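**Q** Following is a predicted model, sequence given first.
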Amino acid sequence: MSQQDAHEIGQFYDNVTDPYVQAWDGNLHMGYWESATAAPSIDAATERLTSEVIGRLGVAPGGRVIDVGCGIGKPALRLAREHKVDVVGVSISEQQIEIARASVVSVPLPTQVSFQTADAMDLPFPASAFDAGLCLEALHHMPDRPKALREIARVVRPGGPVVIADFALRGPVPEEHRELVERFAQACNLVTLTEIGPYTAEFTAAGLDLTDVVDVSDNVRPSMAQHAEAIRSARDRLGPIVGVERLDQMVDLTERFGVLSQFGYVILVGTRA
């Protein structure tokens, strides 16, 4: 992304991270629900999605993993703790990195974990610096998602596993819903939102061998209503930062987009070619 775009997105998350983390029970990504009627806590649902993602990484103990778009570091810390790997997390938000670094200090870990500010489209690492790559719900912020995927592929060694989890569309959006989807994407900073097919094509074009496409849309869909309610409950804290009008728009659009059949969420699994 351009320096201006990177700065704007970083600034947005610098501003909203603290109140958003409180509202969303400590994580910065969607949750995974066994069914539409299941009622785990938000924390349990978001941790379940983390499990679905890092469980597919398959990196051996002692490996070195890059977590692109690491947020405040909870998935990276879990990955290090449960899989005994070293992790380097990167985010464009200095505020998120500050929180993540504080977490490393406060939690004893069996391996090395570090966090640094970096642009996913220009990663400050040499080629093949990592044994595996992870990106949980961050590439939708990239105006040039193929470039970000190429960067992830570049810094992972040949044969190393790569797992991407992100929003996608399950099918073409009918004319009557296009404005809704476009407005949702704009309000919620989904800079790049495409159907699953084009996403997988970008994945392979980046130099990654695709081994699995896991459509978890129905499991993630209940998060949209939960997410809207969390934002609504944090209106007093988030309103002065985001703007009350934009915040109310985000709530409305999130609820409406979440019930569309085209709403999607996908986990792409592969290896560096």
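**A** Arrived safely, thanks for sending.
**Q** For the rest of this, base every contact and every neighbour count on C-alpha atoms.
**A** Noted.
**Q** count of residues packed around residue 220?
**A** 25 (other Cα atoms under 10 Å).
**Q** Could you report the distance from it to residue 50?
**A** With distances taken as Cα to Cα, to the nearest Å, residue 220 is found 12 Å from residue 50.
**Q** so where do the helices sit in the stretch 101-250 of the chain?
**A** 145-155, 175-187, 196-205, 217-220, 222-233, 235-242, 244-258 (DSSP state H, counting those that start in this stretch).
**Q** ranking those by burial, who's on top?
**A** Most buried of those, by mean neighbour count (mean count of other Cα atoms under 10 Å): helix 145-155, with a mean of 22.
**Q** quick check: angle from that one to helix 196-205?
**A** 40 degrees (axes from the mean of the first three to the mean of the last three Cα atoms, to 10 degrees).
**Q** hmm, who's touching helix 145-155?
**A** Residues from elsewhere that reach helix 145-155, judged by Cα atoms under 8 Å, 6 or more residues apart in numbering: 68, 120-123, 125-130, 133, 139, 142, 162, 192, 202-203, 205-208, 272.
**Q** Wait, a strand at residue 67?
**A** Yes - according to DSSP: H, G, I helix; E, B strand; the rest coil, residue 67 belongs to a strand.
**Q** what's near enough to touch it?
**A** Here residue 67 is in contact with 76, 87-90, 133-136 (Cα under 8 Å, 6+ apart).
**Q** what about 10 Å?
**A** The contact partners of residue 67, taken as Cα atoms under 10 Å, 6 or more residues apart in numbering, are 73, 75-76, 79, 87-91, 115, 132-136, 152, 163.
**Q** how about the helices of the stretch 101-250 of the chain in TSV, adding distance to residue 109?
**A** As requested, the helices of the stretch 101-250 of the chain are exported to TSV (distance: least, Cα to Cα, whole Å):
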stretch	distance to residue 109
helix 145-155	24
helix 175-187	37
helix 196-205	32
helix 217-220	30
helix 222-233	30
helix 235-242	33
helix 244-258	37
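**Q** Included below, for side-by-side comparison, is a second structure:
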Amino acid sequence: MSSNVSSPRSDADREYEEGNRYTVPHNILRSEVIYGEGFQSSGGLAAFRETVLPELPLSPGSRLLDIGSGLGGAAFHLVAEYPVEVVGVDTAELMVSISDSRRPAKDPEGRTSFVLGDVFSAALEPESFDAVYSQDTLLYSADKVKVLARCAELLRPGGTIVVNDFCRGGSTPEFEEYVENAGYHLVAVSGYPELLAQAGFTDVVAKDVSTHTNHLLRRDLDAYLARAEHDPAIGRADVEHLVERWHRKIGFMDAGALTQGLFRAAKPLSN
């Protein structure tokens, strides 16, 4: 099909799409076409392997918590490549259901599990994880210190937290409308270390990885458009939605309004 899709979409259309992004099966599964199997965030497996993964402690027997585990892509990759266990938690019931349905094929040794809920779920026991990681998830949290403090509670002393998150670099009326419609709560890359410190973490390392993320967004978009030209399963409406979404995100990154930060910190060995 043709990739020449530039039909304007109304604010109401965008708001509806965002509100149903993680509740409608079609909306979830179509995103895999651009993100890659198992992923719902920019760059898919490549982004995870190039940003979050190198920061994680992966000693044999380590237990990791994946916040916003989506369709389980990162969790399944970790247990396939490393002798670790991963618990994924996600607030989207359909995401957890799909992840569970894929476990027999993706994780035959049974070293993953998926919990419906958030980090405050009673199913998550304090001091039971060696590492907590999150990719493009905490941007939805208005009280990041509260969430990060709960992460510290879940970690064993000396444990590691790794967060890769979209951040704020500037402001325009159009960008603020975009942020509001998406339900984002963005902070500056430079502001994240203070949030981690307030939550009780030490040894905070912050990196601005916006250039890398922008590159991945463009690469994903080019690959998707090339596939859409020849794949009859990709409908025009899906292309219009995803292409417009990507162009807006890339535009905001080019303008410096939207940025990406990678953060690592440690829970102290003792209080």
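**A** Received it, and whenever you're ready, just let me know what you need. Owing to the predicted nature of the structure, the values given are computational and were not obtained by experimental measurement.
**Q** Mind checking the TM-score on these two?
**A** Here the TM-score for the pair of chains, by TM-score structural alignment, normalised by the length of structure 2, is 0.78; 241 aligned residues with a Cα RMSD of 2.8 Å.
**Q** can you tell which of the helices of the stretch 101-250 of structure 1 is closest to residue 16 of structure 1?
**A** Evaluated with Cα to Cα, the helices of the stretch 101-250 of structure 1 place helix 235-242 nearest to residue 16 of structure 1, the distance being 6.8 Å.
**Q** Report the angle between that closest one and helix 222-233.
**A** 90 degrees.
**Q** can you list the residues that contact helix 235-242 of structure 1?
**A** 12, 15-20, 23, 229, 231-232, 243-248, 251.
**Q** and the nearest residue to residue 24 of structure 2 once chain neighbours are set aside, how many neighbours?
**A** Leaving aside its sequence neighbours, residue 24 of structure 2 sits nearest to residue 94 (Cα to Cα, 6 or more residues apart in numbering; 8.0 Å). Residue 94 of structure 2 has 18 neighbouring residues, counting by other Cα under 10 Å.
**Q** what's the average distance of the host helix or strand of residue 94 of structure 2 to structure 1?
**A** Secondary structure assignment for residue 94 of structure 2, by DSSP states H and E: helix 93-106. Compared with structure 1 after fitting, helix 93-106 of structure 2 has a mean deviation of 1.4 Å; criterion: mean Cα distance after the TM-score superposition for structure 1.
**Q** now for that helix, which elements pack on it?
**A** Contact here means 3 or more Cα pairs under 10 Å, 6 or more residues apart in numbering; DSSP states H and E; on that basis helix 93-106 of structure 2 packs against helix 25-35, helix 73-81, strand 85-90, strand 112-116.
**Q** what about residue 126 of structure 1, neighbour count?
**A** 10.
**Q** just residue 16 of structure 2 next, same as before
**A** Neighbours of residue 16 of structure 2 (other Cα under 10 Å): 12.
**Q** is it true that it touches residue 241?
**A** No - applying Cα atoms under 10 Å as the test, residue 16 of structure 2 and residue 241 come out as separate, 11.5 Å apart.
**Q** list the contacts for residue 208 of structure 1?
**A** 149-150, 152-154, 156, 158-162, 200-202, 269-273.
**Q** typo on my end, residue 15 of structure 1
**A** Per Cα under 10 Å, 6+ apart, neighbours of residue 15 of structure 1: 93, 95-96, 238, 241-242.
**Q** Now do the contacts for the residue nearest the centre of structure 1.
**A** For structure 1, residue 137 is the residue whose C-alpha lies nearest the centre (Cα atoms, centre = their mean; 1.6 Å). When contacts are counted by Cα under 10 Å, 6+ apart, residue 137 of structure 1 is found next to 28-30, 68-71, 164-167, 265-267.
**Q** Using CSV, lay out those together with distance to residue 106 of structure 1 and neighbour count.
**A** Shown next, in CSV, are the contacts of residue 137 of structure 1 (distance: Cα to Cα, whole Å; neighbours: other Cα atoms under 10 Å):
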residue, distance to residue 106 of structure 1, neighbour count
28, 19, 22
29, 22, 22
30, 25, 28
68, 22, 27
69, 21, 24
70, 18, 29
71, 17, 30
164, 28, 24
165, 28, 26
166, 29, 20
167, 32, 26
265, 32, 23
266, 33, 23
267, 31, 24
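**Q** So which of the residues you listed sit within strands?
**A** 68, 164-167, 265-267 (DSSP state E).
**Q** quick one on the thing from earlier: looking at the contacts of residue 15 of structure 1, which one is closest to residue 196 of structure 1?
**A** residue 93 (27.2 Å).
**Q** Residue 12 of structure 2: how many residues sit nearby?
**A** Neighbours around residue 12 of structure 2, by other Cα under 10 Å: 10.
**Q** and what of residue 167 of structure 2?
**A** Neighbours of residue 167 of structure 2 (other Cα under 10 Å): 26.
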